[in-house]
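Asker: Sequence first, predicted coordinates after that:
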Amino acid sequence: MTESAVFVTDIATTVVDLFAPTNFSDRMANTNFPLLVYSSPRYYFNGSLDNATTPAPPASFPAAFETTVRIMVPTIIAIIAIIGLIGNGTVLYIIFRYREMQNITNYFIANLAVTDVAMLAICAIPTAANIAGMPIGEGLCKGINYMQFVTVQATCCTLTAMSIDRYLLIVHAVRSRNTRTTTRAIIINVAVWIGSFVVHSPVAIFYVLENDKCFMKMGQNGRDARFYYLGSFLSMYVIPLVVILMCYAKILVIVWRKTSAGTESAQAHERSIRQKRKITRMVFIVVLLFAVCWAPIHCMILWEKFQEPFDLSMPTRMAVTVLRFFAFCLSYANSLTNPFIYAFTTASFKKHFKRVLSCSAPNECTDTKSMGPSTTYKKIGKFLVESPTSFKTRQPAQDV
């Protein structure tokens, strides 16, 4: 096996092999699993990891293990994609449907939802379809892997921007009044996408489909590709998290000082920024889940790129395969967690999620799109008839 084979994220070959009537492990010995975030688990199904020679045919996996893998993996991916698309689509609908939700923080949240939708629609769904038997060409080989890099990078940059925004709001509240604007938030979101597309353009250039294998062909025998993966790990995980932790360390210091002051004025000020703290906590939870969900796959990718060839026993192969599939699904699962965080940690999103659910009910829907008071309609036959409600004046968008 060549060095470049270790970097493979083969999409087409595995699809056919996974459901082929021939032996599962024998077929997987000659393929690479698709779309596993710029990596290849080839050696999990071979008896060894060898970048220079082709290994002997491995022993067969137990039948129960084979069946579980080829049924569970696409099923889990499909479930994650469906729930994530519905959840993130609802978040986008809420933000752009109700003007009181259109503030700086929520524009960043909307950008996160867009990255999650792109990841699930462009990467996760084709993965499940590919495992089910859909072949791909070189265009999808390049495009799907390119969008994986781009969406993860955009997610990291958006989380970093959100954390810096929290830092400015809590630590430099007065000074940041003129710099924290919705227009600037939109510009930052656009710049995040442009930067992500540009930074990872080598993926679209150097990914190739050769001999039914989709991999990054960079340098002699593809050896330079592993340094690109290392740089991507730094830009898509380490550096953003370091910046985020620095921001939250300073935020915690400021919050602790204000809380421990104990004076009546300090307590009144604490009440005035309680909402800001709730939003800050929500952002921190989103960042924490991102770090937890993406840590396993990053570790496994770096391990497989830089370790030396070695033999794997059957129990080890099975264990590593399960761990790798778990890490892969966990990274995709991060794209469906954010809507639940918003719904359970912020009152405004919780209220609007309930409002959206009420609109899906057959007999009642509350409309608050206009700047006027809310109006509740009852469905009578084919017509919506206005019903008496306690009118509530619409609140303008607040920056929190």
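Answerer: That came through fine. Residues are numbered from 1 along each chain as shown.

Asker: use CA for all of it now, contacts and neighbours both
Answerer: Will do.

Asker: Please give the element, helix or strand, for Met72.
Answerer: Assigned by DSSP states H and E, Met72 belongs to helix 63-97.

Asker: Give the buried residues for that helix.
Answerer: By neighbour count on 16 or more other Cα atoms under 10 Å, the buried set for helix 63-97 is 66, 69-70, 73-74, 77-78, 80-81, 83-85, 87-92, 94-95, 97.

Asker: try this one side by side with the last:
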Amino acid sequence: MVYGTSQINRSFFYGSDNSTIYFTYFSEFNRSWKGAAYLEAITMIILCFVSVFENIIILGVIFKSRKARTVTNYFVCNLAIGDILFVSSAPLVAYVRLTGSWYLGDGMCHLLNYGMFVCSNTMIWTMVAISIDRYVCIVKNVSSSRRLAPVHIFYICAGIWLTTSCCFLPTAFFFHIQEIDQNGTKYKFCTLTWPSGHIHYSVLFTTMLLVLGFGLPVVIISINYFCIFKKFLNSKRAIDTISQTASNSGTQTRRKREHRVVTSLVLLVVIFVIMWLPVVIVFSMIREDIENGRNEMPSYGLTCALIIAYLNPCINPVLYGFMNAEFIRNIACCRRYKQRSTAVTMALPQEEPTSATYM
């Protein structure tokens, strides 16, 4: 069957049997403006390099500084690993956007999409774990070190990876390369093909993505940070009552700190919603188009939502690392240690270069 590219590049089109429905995902054919593919590819690659660079700094500080090895930062470490793995898919997606057709092979068709689902949801649930840890520490006033040892954190992080891997395992099997003929030209694309039957697998998948990949995490994170915000307000009122005679400079300093805390809490929730809601909306709209026989969602809608999601690994290091005053102090400690080590090495006699190793 022959299709126009305007139909192929939208929410769905029927296969040769007029019953199987396909979506082209990362592939798009015969674009009216060729520059769009280059713009998308350049944006994705820039986001990839920025994110990897930032998250490597986060990992380096945590591994080098013993003071940085807190419970929360262990979770941040797991988040950084998920960020790097997720955004590493960007160059491959950029390549597909440039070529249109899928030339990466059937194995990569299975692995790339499955890995993106697993890594993105691992990132999301690690952020949930961080919010829970902060809630217990701040609201319940229970020290993390009294509750969790590093081995416990390892089990929690491993459990997150294992759970997301199992939840999205079907996508590893049901993503396949499909080939179509359009005006004598064959196009190949990687798409999700669910088995036929009475069970609506696509509906179940979309519902799971909506609930487990966005809805439930947003609710948990919002509740935890709202409780922290309430605790902060109560503490603020108590401090204001006791220290009414505080100096102007002290009051201004406290207000700046309060403003920073409130801003951080709001940003954590708002940015999470902004980064991941577009992906959920696109999948939901594709499902809605299929159910109602409409064909309105363009294939580049998924790419735009994915680019927004790629922003999250760039912003996570800022929100969970560089905006953390304790983390900044750890970076400063690492720098001072490095400077001292360099100074000691330069001061040592040239004939004893190995002695610097033991300083």
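Answerer: Sure, I can see it. If you're wondering where the values come from, they're calculated on a predicted model, not measured in any experiment.

Asker: returning to what we had before: in terms of secondary structure, what does the helix holding Met72 of the first structure contact?
Answerer: The elements that helix 63-97 of the first structure packs onto, with contact taken as 3 or more Cα pairs under 8 Å, 6 or more residues apart in numbering; DSSP states H and E, are helix 104-118, helix 125-131, helix 314-345, helix 347-359.

Asker: any chance of these in TSV, with mean neighbour count too?
Answerer: Output for these, formatted as TSV (neighbours: other Cα atoms under 10 Å):
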stretch	mean neighbour count
helix 104-118	23
helix 125-131	22
helix 314-345	19
helix 347-359	16
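
Asker: Dump the ones you listed to CSV, plus distance to His298 of the first structure.
Answerer: Compiled in CSV, these are given as follows (distance: least, Cα to Cα, whole Å):
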stretch, distance to His298 of the first structure
helix 104-118, 18
helix 125-131, 19
helix 314-345, 9
helix 347-359, 32
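
Asker: so which of those gets nearest Tyr146 of the first structure?
Answerer: helix 104-118 (11.7 Å; Cα to Cα).

Asker: Touching the closest one from outside, list them.
Answerer: For helix 104-118 of the first structure, the surrounding residues in contact (Cα atoms under 8 Å, 6 or more residues apart in numbering) are 84-85, 88-89, 91-92, 95, 147, 151-152, 154-155, 158-159, 161-162, 165, 180-182, 185-186, 189, 335-336, 338, 399-400.

Asker: and the counterpart of Ile308 of the second structure in the first structure, what is it in contact with?
Answerer: Mapped onto the first structure by TM-score structural alignment, Ile308 of the second structure lines up with Leu330. The contact partners of Leu330 of the first structure, by Cα under 8 Å, 6+ apart, come to 293-294.

Asker: All the helices of the stretch 51-200 of the second structure, residue numbers only.
Answerer: Secondary structure of the stretch 51-200 of the second structure, counting by DSSP state H, counting those that start in this stretch: helices at 71-87, 90-99, 106-138, 144-147, 150-167, 169-174.

Asker: ok, and which of those helices has the densest surroundings?
Answerer: helix 71-87 (a mean of 24; mean count of other Cα atoms under 10 Å).

Asker: buried sites along stretch 196-212 of the second structure?
Answerer: 205-207, 209-210, 212.

Asker: Apart from its chain neighbours, what residue comes closest to the counterpart of Lys236 of the second structure in the first structure?
Answerer: Matched by TM-score structural alignment, Lys236 of the second structure corresponds to Thr259 in the first structure. Excluding the flanking residues, the one nearest Thr259 of the first structure by Cα to Cα, 6 or more residues apart in numbering is Glu270, at 6.9 Å.

Asker: was I right about the one you found contacting Ser260?
Answerer: No - applying Cα atoms under 8 Å as the test, Glu270 of the first structure and Ser260 come out as separate, 10.2 Å apart.

Asker: who has more neighbours, those two?
Answerer: Legend: neighbour count by other Cα atoms under 10 Å for Glu270 of the first structure and Ser260, higher for Glu270 (17 against 10).

Asker: for the one helix or strand the more buried one maps to, packing partners?
Answerer: According to DSSP H and E, Glu270 of the first structure maps onto helix 264-272. Contacts defined by 3+ Cα pairs under 8 Å, 6+ apart place helix 264-272 of the first structure against helix 239-260.

Asker: Give the buried residues for the helix it packs on.
Answerer: Result for helix 239-260 of the first structure [16+ other Cα under 10 Å]: buried residues 240-241, 244-245, 247-248, 251.

Asker: measure the match of Ile308 of the second structure to His200 of the first structure for me?
Answerer: Distance, Leu330 of the first structure to His200 of the first structure, using Cα to Cα, to the nearest Å: 23 Å.
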